[in-house]
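Undergrad: this one's structure only:
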């Protein structure tokens, strides 16, 4: 089945907006019924076709909320909107909703579902006039709340079945051992830092934790009442959570970076905010879509995941295989 046949049957057509240079803008848009939704993409210039809504799944920069957040047509959870404001020091101009709640766009109800990727991260789901159930996930760590659908629009950060680095387990034991001995952890200010604090408290540690300014502001806002937190310079203990770029400034004999990356000069502890390949396949099996569109990231992993799903008999394309543009 060709791309055109897949989406014609479902009544949904994916598009990509072209920049002035003629290159595709980030991620994509979906046209269905009388609607056009842009998904995790940058804001369209005034001279371009305007979507009915910008769906912002979460506040990481590679999902382009910094651009879309100043549009009154943007949709984001309350936590995502606040995280965008703290990260980018500008007001969020769009509409918000509670995680798990609904929001209406031109009489169409969009339901939202937690994905466990970051605080406030959501998937959007709706049903078209012809009865097609669409689910747009953003990045996913926990798929238990996600419903079945006909068209799945999802991520493939670790979707390449032939890449060994796409199969992993989180090292909670190693993280716990490092917490007990007193350590400094390198973690991205939004997402990973809050997960580290949550795990530290879940492990029973009530000690003060020092943080860099941005991580501290985000954590205090998104995780209130999670024990004593303080600016890194004022912290009187050995336990710190700072951005990877701040690790070299901290005086500590035990430094770890909470990532799967191999290009940072510190001991790694694997704590991922994404599903690995096996988890992504379990998610697809649970959701059981008729077709899938893999939109993040663009490139090899999305292509390989779409290819693998086709080998399993599912109609599937990656974002780089979307040919229609506006």
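TA: Noted; the coordinates are in hand. Keep in mind it's a predicted model, so treat the numbers as computed, not measured.

Undergrad: for the rest of this, base every contact and every neighbour count on C-alpha atoms.
TA: Will do.

Undergrad: name the residues of stretch 275-282 that are buried.
TA: 275-277, 279-281 (16 or more other Cα atoms under 10 Å).

Undergrad: okay if I get the residues you listed as CSV plus distance to residue 147 and secondary structure?
TA: Output for the buried residues of stretch 275-282, formatted as CSV (distance: Cα to Cα, whole Å; DSSP: H, G, I helix; E, B strand; the rest coil):
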residue, distance to residue 147, secondary structure
275, 17, coil
276, 20, coil
277, 20, helix
279, 16, helix
280, 15, helix
281, 15, helix
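
Undergrad: what's the closest of those residues to residue 83?
TA: residue 275 (22.2 Å; Cα to Cα).

Undergrad: any idea how far the closest one is from residue 281?
TA: 9 Å (Cα to Cα, to the nearest Å).

Undergrad: what residue is smack in the middle of the chain?
TA: Central residue of the chain (Cα atoms, centre = their mean): residue 139, 3.4 Å from the mean position.

Undergrad: the strands in the stretch 201-326 of the chain, which residues?
TA: 209-211, 229-231, 240-242, 255-257, 267-268, 291-296, 315-318 (DSSP state E, counting those that start in this stretch).

Undergrad: most tightly packed of these?
TA: Highest mean neighbour count among these (mean count of other Cα atoms under 10 Å): strand 240-242, with a mean of 29.

Undergrad: out of the buried residues of stretch 275-282, who's nearest residue 265?
TA: residue 276 (23.7 Å).

Undergrad: contacts only, for the closest one.
TA: 158-159, 166-168 (Cα atoms under 8 Å, 6 or more residues apart in numbering).

Undergrad: now for those: which two are most distant?
TA: 159 and 168 (12.0 Å).

Undergrad: what about those two, which has more around it?
TA: Counted by other Cα atoms under 10 Å, residue 159 and residue 168 do not tie: residue 159 has more neighbours, with 28 against 17.

Undergrad: just checking, residue 232 touches residue 211?
TA: Yes. Using Cα atoms under 8 Å, residue 232 is in contact with residue 211, at 4.7 Å.

Undergrad: in space, what's closest to residue 259 - neighbours in sequence excluded?
TA: residue 270 (5.3 Å; Cα to Cα, 6 or more residues apart in numbering).

Undergrad: use this one as the comparison:
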């Protein structure tokens, strides 16, 4: 069985090389793999380029990639490190979020989502993935016309273009895991919002909080929403119509609160508490609100984009491999990040 699997990986690897794309994983000073992957290809002039995707910065004494693509500002996409490089590339909203979250100056290039930009002669188109405010997919062509798309995490794939090589996520990509199948419980959140008495929603400060505010306003709530200072700064910067936002201590214990899930226990006992998540390991009632596609949504995205090869690079753990194996089982050529480190980094364009 192992030899059969290795043979299949080799065939897909050769197909990727024939498309003029080399996926590799770089090692850090400790000899272990850096997060996520890098892509080598030739630009229209035939010059060899390397784009690193959602990974940490390479020390200045070593050769640098032509671009550090930062798809969004969540910590597991390593913008805190990459933002310090002049070769960093992200959206204006992502750069703003990184600066607020990490209190550092963003040093790279920015564009608005939906605009084109150029990096070392490579024309890059950008598309929204709706995962967070400013979350960006990057799209470009190499010297042989191969269309390459890097998505990061995806909530809505409707704006993404067809491609030849898709580099994407699998946060909920295990079709055999019931927790990877869900739909947003918008009615449950609306009912919780308008229950009698104060209510608090547990949500991560960047991404989920802003979506919570958009939903709360969309449900018709016009009062103050209370949250801690940095979360307020992020939300005001990310959203144009956030409405009235106040601190946790203002207005007593009434109204609507949005705090980190682990901070719900710090709020007064009389506040009804919920977590907005598809995870089931919190000690509070869960309302399923996700910023990701589920397993069926991820498969539908790949089918819609029709890549010749799909590289699955995120998150850590087994789900990239599970999703990649599922794609192969339904006739879609795919390689996961664990296979990239073992196989593709030994190939050369």
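TA: Arrived safely. Worth saying up front: this structure is predicted, and the values here are computed from it rather than measured.

Undergrad: among the buried residues of stretch 275-282 of structure 1, which one sits closest to residue 108 of structure 1?
TA: residue 280 (28.5 Å).

Undergrad: before we move on, the earlier item: need the overlap of contacts for residue 232 and residue 211 of structure 1.
TA: Residues touching both residue 232 of structure 1 and residue 211 by Cα under 8 Å, 6+ apart: 240, 242.

Undergrad: still on that earlier bit, between the strands of the stretch 201-326 of structure 1, which one is closest to residue 61 of structure 1.
TA: Comparing the strands of the stretch 201-326 of structure 1 by Cα to Cα, strand 291-296 comes nearest, at 12.5 Å.

Undergrad: name the element residue 116 of structure 1 belongs to?
TA: Counting by DSSP states H and E, there is no helix or strand that carries residue 116 of structure 1.

Undergrad: what count of nearby residues applies to the aligned partner of it in structure 2?
TA: Residue pairing (TM-score structural alignment): residue 116 of structure 1 is matched to residue 130 of structure 2. Residue 130 of structure 2 has 21 neighbours, counted by other Cα under 10 Å.

Undergrad: give me the distance between the counterpart of residue 29 of structure 1 in structure 2 and residue 185 of structure 2.
TA: Mapped onto structure 2 by TM-score structural alignment, residue 29 of structure 1 lines up with residue 38. With distances taken as Cα to Cα, residue 38 of structure 2 is found 37 Å from residue 185 of structure 2.

Undergrad: how about residue 161 of structure 2?
TA: Residue 161 of structure 2 is 28 Å from residue 185 of structure 2, by Cα to Cα.

Undergrad: please apply the same query to residue 308 of structure 2.
TA: 35 Å.

Undergrad: pick out whichever of those two has more residues nearby.
TA: Set residue 308 of structure 2 next to residue 185 and count neighbours by other Cα under 10 Å: residue 308 wins out with 18 against 14.

Undergrad: which residues in the stretch 151-300 of structure 2 form helices?
TA: For the stretch 151-300 of structure 2, the helices defined by DSSP state H, counting those that start in this stretch occupy 186-193, 208-218, 229-238, 295-305.

Undergrad: average offset of the third one relative to structure 1?
TA: What that stands for is helix 229-238 of structure 2. Compared with structure 1 after the fit, helix 229-238 of structure 2 shows a mean deviation of 1.1 Å (mean Cα distance after the TM-score superposition for structure 1).

Undergrad: in structure 1, what residues pair with that helix?
TA: So helix 229-238 of structure 2 sits over residues 213-222 in structure 1, by TM-score structural alignment.

Undergrad: ok, residue 157 of structure 2 - contacts?
TA: 129, 301.

Undergrad: so what corresponds to it in structure 1?
TA: Checking TM-score structural alignment: residue 157 of structure 2 goes with residue 143.

Undergrad: quick one: the match of helix 229-238 of structure 2 to chain centroid distance?
TA: 18 Å (Cα atoms, centre = their mean, to the nearest Å).

Undergrad: from residue 260 of structure 2, how far out is the residue nearest to residue 153 of structure 2 when sequence neighbours are not counted?
TA: Residue nearest to residue 153 of structure 2 in three dimensions, not counting chain neighbours: residue 169, with 5.7 Å by Cα to Cα, 6+ apart. From residue 169 of structure 2 across to residue 260 of structure 2, the span is 24 Å (Cα to Cα).

Undergrad: how about the contacts made by the corresponding residue of structure 2 for residue 57 of structure 1?
TA: Alignment of residue 57 of structure 1 against structure 2 is given by TM-score structural alignment, with residue 71 as its counterpart. In this structure, residue 71 of structure 2 makes contact with 53-54, 77, 90, 94, 135-138, 151-153, judged by Cα under 8 Å, 6+ apart.

Undergrad: filter these down to just the ones in strands.
TA: Among the contacts of residue 71 of structure 2, DSSP state E puts 53, 90, 136-138, 151-152 in strands.

Undergrad: save these as a markdown table, and put in distance to residue 28 of structure 2 and neighbour count too.
TA: Formatted as a markdown table, these follow (distance: Cα to Cα, whole Å; neighbours: other Cα atoms under 10 Å):
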| residue | distance to residue 28 of structure 2 | neighbour count |
| --- | --- | --- |
| 53 | 15 | 26 |
| 90 | 23 | 30 |
| 136 | 26 | 31 |
| 137 | 26 | 32 |
| 138 | 25 | 26 |
| 151 | 24 | 24 |
| 152 | 22 | 26 |
